[in-house]
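Student: take this sequence and fold it.
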Amino acid sequence: MSVLLHLCTSGEWRAALDAGALRPPGPFVHLSRPEQVHLPAQRLFPGRRDLVLLVVDPARLTDPVVDEPGVAGDPGGMRFPHLYGPLPTSAVVAVVPHRPPVPPVLPEPGDALGRALALSLSLPVRRAPDVRDVPGGVAVRDPRFPHSYDNNRLLLGSPVDAGTVAAAAADLSVPAALLSWPGAAAVAAELATSGWEATELLVMTRPTHPPLPGGERAEVLAEPQVRAFRTEAWRRDLPAGLPDRDEVVAQLVGREPLTGTVVAVHEVAVRDGGRVVAAGQLRVDGATAAIEAVETEPAARGRGAADAVLARLVRLAADAGCDLVVLEADAADWPRHWYARRGFAVAGSVWEMARRQAGGATQASSR
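Tutor: The predicted structure is shown next:
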């Protein structure tokens, strides 16, 4: 494996995203090869399972990397790569949770699907106040937002059977699951026959270059400036007869600032007469960025507003040092074709599962 690793706290990484680099506390940033990282982890953070591993592409480093001895107690002759300079966030192709003894999945720099999955699986873990190990992955739970699937679900990256998924969800009282291993379609289909709703999401990726044309109409706004737009969008999307609909909408909108505590979040919008009529969100996590929630209000559709938002999002990702943008699109809905015409290619798929309530309805979802 060609990547190098750096172990740090989620807070240290979030600060580095703002600064553009993680700076060494001394003369160098201590890096490890995958087979070595357990040694500094045990020495510096014994028993900790709330850390992250930065997956570094050494080809993107401009300062010298020197193999040097570690400390007394390391195996004889072992040498570690030391970066003599700051670690640019643009050299970090993925950020994955460090939860020993579970081995981390470390994508290679050129593995677009692996990088996309690393972001979709690790961001909820970094954001959650409660993370539990389950067969095939973890469960994340946040009692502040019980109506949000994104904050309360199983995140499963390794194969398990349908019964195991159902049992883990019931045991931990989570209403949803994300199945992201190859061949998960069969498990999704089996769950769909026993009280679950299955949605295939296509993982679509695009390089940040070449840029998309346009974008001049779109502007970067603060999250409170798009809150009213998001609130109305959720009201349109959720069933009118949904129990506690106002509370559901409030939770789905209110959870948004939490994401910005673990990755860099940018809100982009097009305004007409001062009012937001289209918006989208960019989540930057090192060299990988995720596009979320591109939407135009019905009365403003067909005028290029979403194109302007998307173009500005891709440009922002490039300006942040990202070489890859990723998103998830419903395999059964038209936006997948809209994204494909703008250079996004399908790299794979995942399955979003939601437990049905009595009477066949699903709980309010929250993508």
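Student: make it CA atoms for all contacts and neighbour counts henceforth
Tutor: Will do.
Student: helix/strand/coil for Arg342?
Tutor: Classification of Arg342 by DSSP: H, G, I helix; E, B strand; the rest coil places it in coil.
Student: okay, now it: neighbour count?
Tutor: 15 (other C-alpha atoms under 10 Å).
Student: for the chain, what spans make up the helices?
Tutor: 10-19, 38-44, 112-127, 162-172, 184-192, 223-237, 245-254, 256-259, 305-319, 335-340 (DSSP state H).
Student: please generate a structure for the following sequence too, so the two can be compared:
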Amino acid sequence: MVRRRAGDAGGAPDVLDVSERFWSSGGERLDVDGAVLVRNPAAPGHPSGTFLTAVRTGSAEQLDRVLARCHDLVEGGCRRVVVDAATPPVVAAHLAVEDWTPTTQLHLVLPATAAVPAAGIAPRPLSTDEDWARATELFRADHLEEDARHVRSARPAAATAAAVALRRSLTPAATWFAVERDGGFVAMVAAWAGDGGTGVVEDVFVRPDARHAGLARELLRFAVGQARAGGAGPVLIGAETDDTPKHLYARFGFRPAAVGHSWVRGT
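Tutor: Model prediction:
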């Protein structure tokens, strides 16, 4: 399947391509016998940074060979396989037999024509080791809240550390910002201007004790402004299909565009 690059004349951005390029921007792409392995040395075990995509294997046996090759190239192997309209059905079928878990991600796009007021806050960019250590506390709170909502065991702290390492590897192309109050971080957001005309907003999180005061909306205004100042027109954001932030994003003006599908193991 040939995807049009986001921002090309004549159509809307391919949001799945934009999202993939965002998460793979800190790594490398390797052709692996009928698939592409995205490998991020900063977080080799994190499924958002190291994954298989463009999978075109025509049999279960060929897919097993690809996965075995990934074990040779990445410590612990590949934990996520992205499927799209051109992925042969046998891929998902075989992963299901092998007890991989299907996952979905909702992608929404704020049109380039959507006017967004200037933010009333000025989060500061993360730059130092201390900044990232404090941000890790927010990521940890986010992860624990998410695990509790899904009624599952809390992921280990090492998984949170890998998620933070992955994001830090995406800088300086993308920038993470934090809102600081009383000497601590209470909220964060990330912005990426993109490389094809479509930006990305990620990791909108407000600490529970700072919620219900409009801070999340201000973070969205700020991050969209940052992406557009860097040259973006439309702006992409992702949300879990079963979580409430998707409603906030829709009210803000983001429009549902696509649902991405993956299979993961080890979660």
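Student: may I have the TM-score of the superposed chains?
Tutor: Overlay of the two chains. TM-score (TM-score structural alignment, normalised by the length of structure 2): 0.78; 249 aligned residues with a C-alpha RMSD of 3.1 Å.
Student: just to revisit the earlier point, and among the helices of structure 1, the most buried is which?
Tutor: helix 305-319 (a mean of 24; mean count of other C-alpha atoms under 10 Å).
Student: residues making contact with that one?
Tutor: For helix 305-319 of structure 1, contacts defined as C-alpha atoms under 8 Å, 6 or more residues apart in numbering pick out 208-209, 211-219, 268-270, 277-282, 284, 289, 291, 294-296, 323-325.
Student: mean shift between it and structure 2?
Tutor: Here helix 305-319 of structure 1, set against structure 2 after superposition, deviates by a mean of 1.0 Å using mean C-alpha distance after the TM-score superposition for structure 1.
Student: show me what Pro47 of structure 2 lines up with in structure 1.
Tutor: Counting by TM-score structural alignment, Pro47 of structure 2 lines up with Tyr149 in structure 1.
Student: tell me how many other residues crowd its match.
Tutor: Tyr149 of structure 1 has 26 neighbours, counted by other C-alpha under 10 Å.
Student: buried subset of the contacts of helix 305-319 of structure 1, written for ChimeraX?
Tutor: A single ChimeraX command selects the buried members of the contacts of helix 305-319 of structure 1 (16 or more other C-alpha atoms under 10 Å):
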select :208,211,212,215,217,218,219,268,269,270,277,278,279,280,281,282,284,289,291,294,295,296,323,324,325
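Student: before we move on, back to that, dump the helices of structure 1 to JSON lines, plus distance to Leu156 of structure 1.
Tutor: What follows is these, written out as JSON lines (distance: least, C-alpha to C-alpha, whole Å):
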{"stretch": "helix 10-19", "distance to Leu156 of structure 1": "21"}
{"stretch": "helix 38-44", "distance to Leu156 of structure 1": "23"}
{"stretch": "helix 112-127", "distance to Leu156 of structure 1": "8"}
{"stretch": "helix 162-172", "distance to Leu156 of structure 1": "9"}
{"stretch": "helix 184-192", "distance to Leu156 of structure 1": "10"}
{"stretch": "helix 223-237", "distance to Leu156 of structure 1": "27"}
{"stretch": "helix 245-254", "distance to Leu156 of structure 1": "23"}
{"stretch": "helix 256-259", "distance to Leu156 of structure 1": "20"}
{"stretch": "helix 305-319", "distance to Leu156 of structure 1": "27"}
{"stretch": "helix 335-340", "distance to Leu156 of structure 1": "24"}
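Student: out of these, nearest to Glu200 of structure 1?
Tutor: With C-alpha to C-alpha as the measure, helix 184-192 is the member of the helices of structure 1 nearest Glu200 of structure 1 (8.2 Å).
Student: got the contact list for Thr241 of structure 2?
Tutor: 104-106.
Student: between the helices of structure 1, which gets nearest to His82 of structure 1?
Tutor: Closest of the helices of structure 1 to His82 of structure 1 is helix 38-44, at 12.9 Å (criterion: C-alpha to C-alpha).
Student: in structure 2, what stretch matches the closest one?
Tutor: Against structure 2, helix 38-44 of structure 1 falls on no residues (TM-score structural alignment).
Student: do the same with stretch 315-329 of structure 1
Tutor: The aligned range for stretch 315-329 of structure 1 in structure 2 is 225-239, by TM-score structural alignment.
Student: from Ala119 of structure 2, how far out is the residue of structure 2 most remote from its centre?
Tutor: Ranked by distance from the centre of structure 2 (C-alpha atoms, centre = their mean), the top residue is Glu61, with 29.9 Å. Separation of Glu61 of structure 2 from Ala119 of structure 2 (C-alpha to C-alpha, to the nearest Å) stands at 53 Å.
Student: cool, Asp8 of structure 2 as well?
Tutor: For Asp8 of structure 2 relative to Ala119 of structure 2 (C-alpha to C-alpha), the value is 29 Å.
Student: cool, Ala141 of structure 2 as well?
Tutor: Counting by C-alpha to C-alpha, the gap from Ala141 of structure 2 to Ala119 of structure 2 is 25 Å.
Student: on that earlier part again, now, the contacts of helix 305-319 of structure 1 that are in strands?
Tutor: Under the assignment DSSP state E, the contacts of helix 305-319 of structure 1 contribute 219, 268-270, 277-282, 284, 289, 291, 294-296, 324-325 to strands.
Student: what helix or strand is Glu146 of structure 2 on?
Tutor: Per DSSP states H and E: Glu146 of structure 2 is located in helix 129-149.
Student: what is that helix packed up against?
Tutor: helix 157-169, strand 184-192 (3 or more C-alpha pairs under 8 Å, 6 or more residues apart in numbering; DSSP states H and E).
Student: grab the nearest non-local neighbour of the counterpart of Thr231 of structure 1 in structure 2.
Tutor: In structure 2, Thr231 of structure 1 lines up with Thr136, judged by TM-score structural alignment. Nearest non-adjacent residue to Thr136 of structure 2, counting by C-alpha to C-alpha, 6 or more residues apart in numbering: Val164, 6.5 Å away.
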